[in-house]
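In: just a sequence and a predicted model for now, questions to come.
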Amino acid sequence: MPVLLDPVASDSDLPKRADVAIIGGGIIGVATAYFLAEKGVSVLLCEKGEIGGEQSSRNWGWCRTMGRDLREMPLAQESLRLWRGLSARIGAETGFKETGTLYLCPDAKTLAKREAWLAEAQAYNVSSRILRGARVNETLAGAAGQWAGALFTPDDGVAEPHMAAPALAHAARRRGASIVTHCAVRSIDVSAGRISGIVTENGRVACSTVVLAGGVWSSLFCKSLNLRLPQLKVLASVLRTAATDKGPGPAAWGPGLSLRRRLDGGYTVSHGSVIADIVPDSFRYFRDFLPLLKMEWSGIALRGGKSFFEEANYARYWTKDAPSPFERHRMLDPRPSAHDLKRARQNLEANFPAFKTVPTQATWGGMIDATPDILPVISGVTGLPGFYISTGYSGHGFGIGPGAGLLTAQIVTNEKPVVDPEPFRFSRFGDGSDVRPRAGL
């Protein structure tokens, strides 16, 4: 595995009972576990592989409010508030730093789009502002490109993906949560019309509530329950450079390039585009995702290949006493796109010449769980009391992870939510709602 990941040892025993069982040990699952445990709720988190082993440790590490779909803005703002005090709150380092973030605009058309977003976002008292001309290069140390302008948010930040999810898992355990890894949940038990337990590869656990935080695996799990969750996965490719003191402090994104300074002094760099493999679900959810594919800023490239045949062989239904697809795929470690990484490296050196002498130290790929409107599902499921879904974060899950975990915990415990959860309801995919995206990726 090419990404660095702080280890989280598994509990030795699977408990017989818990109030809430969480399926999935990414940033969303562990944040939910932490906030539930903080409330004194008995929690079991089951992860089929390692804590944070998939996209939660493979993302860019941005924690931003800038450019958000305005329906997601309150959750992004709450998450940023939590990030600022999270390391102190949980007693462990998450790597969060308030660095600022920029969206670089190469031309007037792109700048106008950012200005339009900012005009609407002012209702949320954002700190974002427009930089023009030379002010962009003054803000980005070492920048050599010429830009029409940039959208700059000085109080956004970054954190360390390989540290944050494990830190939250350890904190949840200190609060009393059980954390069991290499333990796939095969199915749920239902009695008298509501959740009564989960069935794992290591045995049954009685519980009255289940939270599905399975990332890219959530749609497949829902299929086994006859629930339709339109979600696809896309491949993002990332590289890590050696340490250097000649790069910019703020995290920056522009056409063909994103970069942010890491806690170790290196930089996480990406081209910014993603690849969607054509798989059976591409056809099942084609109508749902068509508006997104038509968006000029989507940055999604379609690709055919062996993934179609691999996923065609996934079982859609399985018995509780037989291995599930989740046990056969402990951890997704996809091969990154060499083409995208080459372009990212070329753009990095063209726009920040000092990086010509800074070597690449690692590359990796990660699978992002995406929904048609680029908004997550954080919701109960009508008709299945006690079952909740928290997934489909569409590349935003790390940045809004703390707020999403808190909101999920509040929904589960029927408390007043920190933000309005209505935009994230599961039912929007079947009630005639407009599920087109309204902001950039």
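Out: Ah, there it is.

In: contacts and neighbour counts: CA atoms only from here.
Out: Noted.

In: how many neighbours does Cys222 have?
Out: Using other CA atoms under 10 Å, Cys222 is surrounded by 17 other residues.

In: swap in the one 5 residues further on?
Out: Residues contacting Leu227 under the criterion other CA under 10 Å number 12.

In: check the secondary structure at it for me.
Out: coil (DSSP: H, G, I helix; E, B strand; the rest coil).

In: name the surrounding residues that touch the longest helix seen in the chain.
Out: Secondary structure of the chain per DSSP state H: the longest helix is helix 73-90. Residues outside helix 73-90 that contact it (CA atoms under 8 Å, 6 or more residues apart in numbering): 63-65, 68, 93-98, 124, 156-157, 167-168, 171, 399-404, 418-419.

In: tell me which residues in it are buried?
Out: Residues 73-80, 82-84, 86-87, 90 are the ones in helix 73-90 that count as buried (16 or more other CA atoms under 10 Å).

In: same check, this time on stretch 221-231
Out: Buried residues in stretch 221-231 (16+ other CA under 10 Å): Phe221, Cys222, Ser224, Arg228, Leu229, Pro230, Gln231.

In: cool, and stretch 202-216?
Out: Within stretch 202-216, the residues scored as buried using 16+ other CA under 10 Å are 204-216.

In: let me know the closest of the residues you listed to Phe152.
Out: Gly215 (29.8 Å; CA to CA).

In: quick one: secondary structure of the residue nearest the centre of the chain?
Out: In the chain, the residue lying closest to the centroid (CA atoms, centre = their mean) is Gly397, at 2.6 Å. Counting by three-state DSSP, the backbone at Gly397 sits in coil.

In: ok, now how distant is it from Arg68?
Out: Per CA to CA, to the nearest Å, Gly397 is found 12 Å from Arg68.

In: again with Asn125
Out: 13 Å.

In: and these two? Which one has more around it.
Out: Arg68 (20 against 7).

In: surely that one meets Ala439?
Out: Yes. Using CA atoms under 8 Å, Arg68 is in contact with Ala439, at 6.5 Å.

In: coming back round to it: quick one: which of the buried residues of stretch 221-231 is nearest Ala150?
Out: Using CA to CA, Gln231 is the member of the buried residues of stretch 221-231 that lies nearest Ala150, at 31.7 Å.

In: okay, one more to line up with it:
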Amino acid sequence: MAGRRVVVVGAGVVGASVAHHLAEQGVGEVLVIDARSEGTLPGSTGLAPGLVGQLSADRDLARLAMASVELYARLPGLFHRVGCLEVATSEERLASFADDVRDGTELGLTPRVLDPSSAAELAPGLVEESATGALFVPEDGAVDPVAVTAALIGSARARGVLFRWNSPVRQLEEHNGRVIGVRLDSGVVRADTVVLAAGIWGPTLAATVGARVPMVPVEHPYAFTAPSEDLTGEAITMPIVRYPEHAVYCRTHGTRYGFGSYDHEPLPAAMGATAGRAFRDKTFEPALAKARKLVPALRTAEVEKRINGVFALTPDELPLVGPAPEVRGLWLAEASWVTHAGGVGKLLAEQLVGVSTGLVDPARLAPARFAGWSADRVTRASLPHYRGIYLTH
């Protein structure tokens, strides 16, 4: 693709990953455009809790997460390989860990089953010895999504990628069935290829050239406690903890605990200026209250901050990576978050330059897999996946 110009819309973690990998592949001219000022991430990236778990019910999602870990681990000091504990509160769940150990081992991970006391020793306050047991994946970890994004932007910029900030893209420009650029307030920026990595704003821009992004934005609660005397605030050393039977997850943030819950009805999100919305007490508070009863350290902790972040679901839980079927020259890197962003950027860059490392079969993530689906069908198929995002089987 030497001599061809690629414009990436969106400089969140996915857009930054795309830019980084395009630069690694030697793509001649890459320009990333974002509506925000540099260092400001009010979108989904800035609200993400930063959990990077690699085991998944889908083998390709696992591979994308592993590629993300490989990338993040190359960024000095930004990937904290503290591991992840999947806590079982029933014998049935504990028995299912045998399948996870087999699947993870086949992928090259080293998961193992722990007794309750060993799990509680690894994550004091987040696991108690009354649990049934836990699955520990030592290769998993946590990141600061904003810091990772900044590092990827710096890497891409060092390889010649240009960034244009404070420049909202108003629409895509099309001629004879091909996207030829993007329109800003200052005029049209020409491109041979446009990559949408705009998160929940992707569908609005795609629609300006008659293309569809088959995903559904949904709202999700996350909370931070007040500082705890039990936490030192030093580098992250405690594992991520998940309670899959209860759709609850938690981690430490310095001297604070952070936790989220999927134990509520999914709430489709209307388009808005940011990915952060007003907290929905009636829907979210009961779910967070149940999470606090489940996790020892949260039972008496004061909740200091609650957020409502928006992310996207697809009908099969997989990201949308590849060319849009309705118009030439438009590519999507959508419906992804921090866990898979490194792999998504790698896969898209490989497709654009026509190489393959065998990471994932591109057809599995191709936006065209939902061609002909109505918006209602996409919504009905996507929302039931809300609770299943973090399940390993």
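Out: Perfect, thanks for sending it. Because the structure is a prediction, the values reported are computed rather than measured.

In: ok, back up a step: need the buried residues of helix 73-90 of structure 1 in CSV (columns: distance to Tyr103 of structure 1).
Out: Putting those into CSV (distance: CA to CA, whole Å) gives the following:
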residue, distance to Tyr103 of structure 1
Met73, 17
Pro74, 20
Leu75, 20
Ala76, 17
Gln77, 18
Glu78, 21
Ser79, 20
Leu80, 18
Leu82, 23
Trp83, 21
Arg84, 22
Leu86, 26
Ser87, 27
Ile90, 31
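
In: which among the residues you listed gets closest to Asp264 of structure 1?
Out: Taking CA to CA as the measure, Asp264 of structure 1 sits nearest to Ser87 out of these, at 17.2 Å.

In: map Ala252 of structure 1 onto structure 2.
Out: Under the alignment (TM-score structural alignment), Ala252 of structure 1 pairs with Val241 in structure 2.

In: show the contacting residues for the residue mapped onto Ser42 of structure 1 from structure 2.
Out: In structure 2, Ser42 of structure 1 lines up with Glu29, judged by TM-score structural alignment. Going by CA under 8 Å, 6+ apart, Glu29 of structure 2 touches Ala2, Gly3, Arg4, Arg5, Val6, Gly160, Val161.

In: who touches Phe152 of structure 1 in this structure?
Out: Met66, Gly100, Thr101, Leu102, Tyr103, Ser128, Arg129, Ile130, Leu131.

In: that one - that's part of a helix, no?
Out: No. Counting by three-state DSSP, Phe152 of structure 1 is not found in a helix; it is strand.

In: distance of the residue of structure 1 most remote from its centre from His339 of structure 1?
Out: What lies farthest from the middle of structure 1 is Ala192; by CA atoms, centre = their mean that is 34.5 Å. According to CA to CA, Ala192 of structure 1 and His339 of structure 1 sit 53 Å apart.

In: got a list of contacts for stretch 318-327 of structure 2?
Out: So stretch 318-327 of structure 2 is contacted by 61, 177-179, 209-212, 329-336, 344, 347-348, 351, 362, 365-368, 371 (CA under 8 Å, 6+ apart).

In: those in strands, which ones?
Out: Residues from those lying in strands, with DSSP state E as the criterion: Arg178, Val179, Leu330, Trp331, Leu332, Ala333, Glu334.

In: show me what the fifth one lines up with in structure 1.
Out: Leu332 of structure 2 maps onto Ile389 in structure 1 when the alignment is built from TM-score structural alignment.

In: now do the same contact list for the closest residue to its match other than its chain neighbours.
Out: Using CA to CA, 6 or more residues apart in numbering and skipping the chain neighbours, the partner closest in space to Ile389 of structure 1 is Leu212 (4.8 Å). Applying CA under 8 Å, 6+ apart to Leu212 of structure 1 gives the contacts Ile22, Ile23, Gly24, Ser218, Phe387, Tyr388, Ile389, Ser390, Thr391.

In: show me what Leu212 of structure 1 aligns to in structure 2.
Out: Here Leu212 of structure 1 is matched to Leu196 in structure 2, going by TM-score structural alignment.

In: next: Cys105 of structure 1.
Out: That one, Cys105 of structure 1, aligns with Ala88 by TM-score structural alignment.

In: pretty sure its match is touching Ala131, no?
Out: Yes. Counting by CA under 8 Å, Ala131 is a contact partner of Ala88 of structure 2 at 6.4 Å.

In: who has more neighbours out of these two?
Out: Ala88 (23 against 17).

In: show me the helices in structure 2, by range?
Out: Under the criterion DSSP H, structure 2 contains helices at 13-24, 44-47, 59-72, 91-107, 116-122, 145-158, 202-207, 281-294, 338-353, 362-365, 375-382.

In: so the second one aligns onto which residues of structure 1?
Out: Applying TM-score structural alignment, one finds that helix 44-47 of structure 2 aligns to the residue range 55-58 of structure 1.

In: other residues contacting that stretch?
Out: 3-5, 26-27, 161-163, 165, 238, 364-368, 397-398.

In: list buried residues within the residues you listed.
Out: 3, 5, 26-27, 161-163, 165, 238, 364-368, 397-398.

In: nearest to Arg335 of structure 1, of the residues you listed?
Out: Distances from Arg335 of structure 1 to these, taken by CA to CA, are shortest for Gly365, at 5.6 Å.
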